[in-house]
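K.L.:
3D, please:
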Amino acid sequence: MIQAVPSSSTRVVQADWVELHAVLRGSATESLFTDMALDADETRDDVVRDLDSDEPGSFEEEIVESELFRQQQTVYEELLHRTSSYGDAYPFSLVERETGWTLSWSGSSPDGSPNIAALGYVAALTIAGYRAGILSLHHVRPSESRIGNVMQALSVMAARELVGGECYSFGFPREDRTTMLDACAKLVSRMGTGKAHRERPAGAKPAAKDGTVDIVAWRRLGDRLSSAVVLYGQVASGYNWHAKGVQDLIDAEFFCWFQDPPRRRGYLPALFMPFACYQEVSEPASSTTLSFREEASGRVRNDSESLGVIIDRFRLVRLLWDGVGKGTVNPNTDSVWPLVEEWISDSWPGWTAA
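P.N.:
A predicted model of the protein is given here:
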């Protein structure tokens, strides 16, 4: 089920790989990398040991051991960042041992009930692992639409928490099975502001499904005069997320369906995805003084300029965790939650969060 992770993968993907093992087995250690290196090289004796030498080690062996140590160390640094940044919302615990480290699954609630935030994290991690090629889902054979629907469900709950209000899952196919015109009318009715066209406006695409907007979230501020905070978001479940900026086509594809859009200017653009928002960042070259974390921070800042607020897997689980604490994220009332539960059950047969 869990595949070998290429040594050329970024530290983020390698850390995701360790998390997958911790989900499956309950815990994972740095020895995963040593075991993988040995299993992958059937002729490792020729690679790591000079057979003509009487010395216990060789130059080649030292190189391999040095690379393994570097790999284990960078992954440890990444896991440490995750535990320190997201606290109790991060469903794993990291313990440093005298000879290495252990990452353990800690996503079950004290009373034994499912931890909704942790399950949401596993659902998103499963998508990320599948996309990276480190998790095989041949037993599920997931369709693109199913993967997208699962990520849409998680994003709806997170968007609602982000603005502290309501959310309409606008991405097609919609849960309420509405057409584009009906969805626009329903949206302005729920938001209490704006006006939708009654017929397809001239120039609007006849086959339009969602106008490139997957999520609309808003928060009223008590006076009922207008929706003071409005978020328009895109949901990405694949590696094409750089091309998913909601601002790119919203004027031409979405706002044209309204006589008076609920909010045309001053809205909050957002992108939701199951990956780390700095997943593509490689280790800094020896010629630079920048650290990995500085490089990652700069990359996310630049991407946010075009994509808006980026809600990756870690920010998503933090929002879900906060919502569970407030009672605003509830699997018994969230109609989209069964999509997430079924995804986890099918992807991890026999697995429980306890």
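K.L.:
hey, let's count contacts and neighbours off CA atoms from now on
P.N.:
Will do.
K.L.:
got the residue ranges for the strands in the stretch 151-300 of the chain?
P.N.:
Assigned by DSSP state E, counting those that start in this stretch, the strands in the stretch 151-300 of the chain fall at 166-169, 195-196, 215-219, 229-235, 258-260, 268-272.
K.L.:
could I get these as a markdown table with mean neighbour count and distance to Leu38?
P.N.:
Converted to a markdown table, those look like this (neighbours: other C-alpha atoms under 10 Å; distance: least, C-alpha to C-alpha, whole Å):
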| stretch | mean neighbour count | distance to Leu38 |
| --- | --- | --- |
| strand 166-169 | 22 | 47 |
| strand 195-196 | 20 | 63 |
| strand 215-219 | 24 | 46 |
| strand 229-235 | 24 | 39 |
| strand 258-260 | 16 | 61 |
| strand 268-272 | 24 | 38 |
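K.L.:
Could you name the stretch from the ones you listed that's closest to Asp41?
P.N.:
The closest of these to Asp41 is strand 268-272. By C-alpha to C-alpha, the value is 38.6 Å.
K.L.:
which other helices and strands contact that closest one?
P.N.:
Here strand 268-272 touches strand 229-235, helix 292-307, strand 309-311, going by 3 or more C-alpha pairs under 8 Å, 6 or more residues apart in numbering; DSSP states H and E.
K.L.:
and of the ones you listed, who's closest to Ala252?
P.N.:
Here strand 229-235 is closest among the helices and strands packed on strand 268-272 (C-alpha to C-alpha), at 14.4 Å.
K.L.:
by how many degrees do the closest one and strand 268-272 diverge?
P.N.:
Compare the direction of strand 229-235 with that of strand 268-272 by axes from the mean of the first three to the mean of the last three C-alpha atoms, to 10 degrees and you get 30 degrees.
K.L.:
can you list the strands of the stretch 151-300 of the chain in a markdown table and add distance to Ser286?
P.N.:
As requested, those are exported to a markdown table (distance: least, C-alpha to C-alpha, whole Å):
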| stretch | distance to Ser286 |
| --- | --- |
| strand 166-169 | 46 |
| strand 195-196 | 56 |
| strand 215-219 | 42 |
| strand 229-235 | 36 |
| strand 258-260 | 53 |
| strand 268-272 | 33 |
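K.L.:
So for Leu249, which of those sits nearest?
P.N.:
Between Leu249 and the strands of the stretch 151-300 of the chain, the tightest spacing by C-alpha to C-alpha is seen for strand 229-235, at 11.1 Å.
K.L.:
Tell me the gap between that closest one and the middle of its chain.
P.N.:
In terms of C-alpha atoms, centre = their mean, to the nearest Å, the centre of strand 229-235 is set 17 Å apart from its chain centre.
K.L.:
And the contacts of it?
P.N.:
Strand 229-235 has contacts (C-alpha atoms under 8 Å, 6 or more residues apart in numbering) with 148, 151-152, 155, 163, 212-220, 244-246, 263, 267-273.
K.L.:
circling back to that earlier point, and the helices and strands packed on strand 268-272, which is most packed in?
P.N.:
Highest mean neighbour count among the helices and strands packed on strand 268-272 (mean count of other C-alpha atoms under 10 Å): strand 229-235, with a mean of 24.
K.L.:
To check against the first, give me the structure of this:
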Amino acid sequence: MADWLELLAITSAAGQVSISTLKSQLRRTSDDRTSAKELDADADDSGEPEVTDRAADDLEERVVDELSLRVQTVGSAYPFELVVNGKLGESQILRRKPTWNEAQTGELFYTFCLLDSCMREDLVKVPKAEQDFVQRIGNIFQICSCIAVGGYTEAQVVSFGFPRATGDGFLPALQAAWLRYGSYTVRQDIPHGFDAKLKDGGVDIIAWRPFDDGHAATFLMFVQVASGLDWKDKPVANDVKAIKQWFVDGVFEHFMPAICIPFPLWFDLDEPPKDASGKKLPFKDGILRRFAVRESAFGVIFDRGRIAQSSARVLGAPGGPRAGVDGVDRIGEVAAWVDEVMASLAEKRAAA
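P.N.:
Next comes the predicted model:
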């Protein structure tokens, strides 16, 4: 619901949407009085109109809490602001910021992730004639993820995911990455048992923070970039163990796994969240628990807000974008995709 309101705000001609739009939407879709029960499993749905009204008020309150959390945690990289409309008393408005598509603030990356999520969740219907938008998401999100990893780690970042901008196959790409790293030797041939047409081996980004001496024993991160809803099936740690077989004369032992996703990590959190005994928890406690639980499988997690914030650190660095981060020179591709999608949505709105 929060994503839906953000989508309305960012695509509307006025650049804003009233949170009370949720109530209107709920009433239009709840003639049979079932929506209230679906929204709150403990609701006493007696079929009276006021039940739906209570559900609508509850939904609005929870969505405002969610939007307020995004304002707080994403900070200056959040492309919206939540304001009170004085003309309507205490009614709240979600308003698009003038800088909503600026890369240096990180807002462009949040906007891309929002549009990606809306397509994945069918909040934005993409007709067959425009499937190119969806097909390009993986490459665009790879750019966003590389920049975010670089901003968070202050590391050298190699874009390793397939298809690569360089057009290299797996073996030459792996050799190039470790030549750039400066230590360890990659085999000259494909190890027995591996597919000769291996694409990226489940690893999309390799990042490390070098010391001045250029030697090994550094911070080393391997990242899976997952732009779709199947991200839970993509922890990267086991894929890295397989890649170790491509080295000779010694290889790294320790590394940090990570994953990049375009959704808020808690987007599928049950409401209200519950502990192991079934006791209800405050929603924020459920979010805290979700991060702690997911860490065990994925390591460092870059979700939508973290990607937006971390990207801004690279692009807003003193002296301009920091060198050594693959993808920094391809920000224009992110902006172009967002502009094209926004133009298509505006065209459809005008025709409706």
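K.L.:
okay, the helices and strands packed on strand 268-272 of structure 1 in JSON lines with distance to Glu67 of structure 1 next?
P.N.:
Listed next are these as JSON lines, based on distance: least, C-alpha to C-alpha, whole Å:
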{"stretch": "strand 229-235", "distance to Glu67 of structure 1": "37"}
{"stretch": "helix 292-307", "distance to Glu67 of structure 1": "17"}
{"stretch": "strand 309-311", "distance to Glu67 of structure 1": "33"}
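K.L.:
now for structure 2, which residue lies nearest the mean position of the chain?
P.N.:
Pro262 (1.7 Å; C-alpha atoms, centre = their mean).
K.L.:
could you pull out the helices for the stretch 1-150 of structure 1?
P.N.:
11-25, 31-40, 44-48, 59-86, 116-132, 144-163 (DSSP state H, counting those that start in this stretch).
K.L.:
Can you say which of the ones you listed is nearest to Val317 of structure 1?
P.N.:
Ranking the helices of the stretch 1-150 of structure 1 by proximity to Val317 of structure 1 (C-alpha to C-alpha) places helix 116-132 first, at 5.6 Å.
K.L.:
And the closest one, what does it pack against?
P.N.:
Contacts defined by 3+ C-alpha pairs under 8 Å, 6+ apart place helix 116-132 of structure 1 against helix 11-25, helix 144-163, helix 313-326, helix 337-347.
K.L.:
distance from that helix to structure 2 after superposition?
P.N.:
When structure 2 is overlaid, helix 116-132 of structure 1 sits 1.2 Å from its aligned residues on average, using mean C-alpha distance after the TM-score superposition for structure 1.
K.L.:
Just the angle for that helix relative to helix 313-326, thanks.
P.N.:
Using the same axes, to 10 degrees: helix 116-132 of structure 1 against helix 313-326 is 160 degrees.
K.L.:
Would you mind measuring from the aligned partner of Val140 of structure 1 in structure 2 to Asp270 of structure 2?
P.N.:
Residue pairing (TM-score structural alignment): Val140 of structure 1 is matched to Glu130 of structure 2. Distance of Glu130 of structure 2 to Asp270 of structure 2, given as C-alpha to C-alpha, to the nearest Å: 33 Å.
K.L.:
Out of the helices of the stretch 1-150 of structure 1, which is closest to Thr99 of structure 1?
P.N.:
With C-alpha to C-alpha as the criterion, Thr99 of structure 1 lies closest to helix 31-40 of the helices of the stretch 1-150 of structure 1, at 10.0 Å.
K.L.:
By how much does the closest one deviate from structure 2 on average?
P.N.:
Once superposed with structure 2, the aligned residues differ from helix 31-40 of structure 1 by a mean of 2.6 Å; criterion: mean C-alpha distance after the TM-score superposition for structure 1.
K.L.:
helices or strands up against that helix?
P.N.:
In terms of contacts (3+ C-alpha pairs under 8 Å, 6+ apart), helix 31-40 of structure 1 is packed against helix 59-86.
K.L.:
ok so, going back, with distance to Gly133 of structure 1 and mean neighbour count added, can I get the helices and strands packed on helix 116-132 of structure 1 in JSON lines?
P.N.:
JSON lines is the format used below for those (distance: least, C-alpha to C-alpha, whole Å; neighbours: other C-alpha atoms under 10 Å):
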{"stretch": "helix 11-25", "distance to Gly133 of structure 1": "10", "mean neighbour count": "22"}
{"stretch": "helix 144-163", "distance to Gly133 of structure 1": "15", "mean neighbour count": "22"}
{"stretch": "helix 313-326", "distance to Gly133 of structure 1": "17", "mean neighbour count": "21"}
{"stretch": "helix 337-347", "distance to Gly133 of structure 1": "14", "mean neighbour count": "18"}
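K.L.:
could I get the ones you listed as a markdown table with distance to Met180 of structure 1?
P.N.:
Shown next, in a markdown table, are those (distance: least, C-alpha to C-alpha, whole Å):
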| stretch | distance to Met180 of structure 1 |
| --- | --- |
| helix 11-25 | 38 |
| helix 144-163 | 18 |
| helix 313-326 | 28 |
| helix 337-347 | 23 |
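K.L.:
Which one of the ones you listed lies nearest to Leu135 of structure 1?
P.N.:
That would be helix 11-25 among those, by C-alpha to C-alpha, at 8.1 Å.
K.L.:
which helices and strands sit right next to that closest one?
P.N.:
strand 27-29, helix 59-86, strand 100-105, helix 116-132.
K.L.:
For the ones you listed, state which one has the densest average packing.
P.N.:
Across these, the average number of neighbours (mean count of other C-alpha under 10 Å) peaks for helix 116-132, which reaches a mean of 23.
K.L.:
follow-up on the earlier one: tell me which of the helices and strands packed on helix 11-25 of structure 1 sits nearest to Ser291 of structure 1.
P.N.:
Closest among the helices and strands packed on helix 11-25 of structure 1, using C-alpha to C-alpha: helix 59-86, at 11.7 Å.
K.L.:
superposed on structure 2, where does the closest one end up, distance-wise?
P.N.:
Compared with structure 2 after fitting, helix 59-86 of structure 1 has a mean deviation of 1.0 Å; criterion: mean C-alpha distance after the TM-score superposition for structure 1.
K.L.:
quick one: that helix to helix 292-307, angle?
P.N.:
Put simply, helix 59-86 of structure 1 runs at 50 degrees to helix 292-307, going by the same axes, to 10 degrees.
K.L.:
can you state the direction angle for helix 59-86 of structure 1 and strand 100-105?
P.N.:
Per the same axes, to 10 degrees, the angle that helix 59-86 of structure 1 makes with strand 100-105 is 40 degrees.
K.L.:
thinking again about what came up before, ok, which of the strands of the stretch 151-300 of structure 1 comes nearest Glu30 of structure 1?
P.N.:
Closest among the strands of the stretch 151-300 of structure 1, using C-alpha to C-alpha: strand 268-272, at 30.5 Å.
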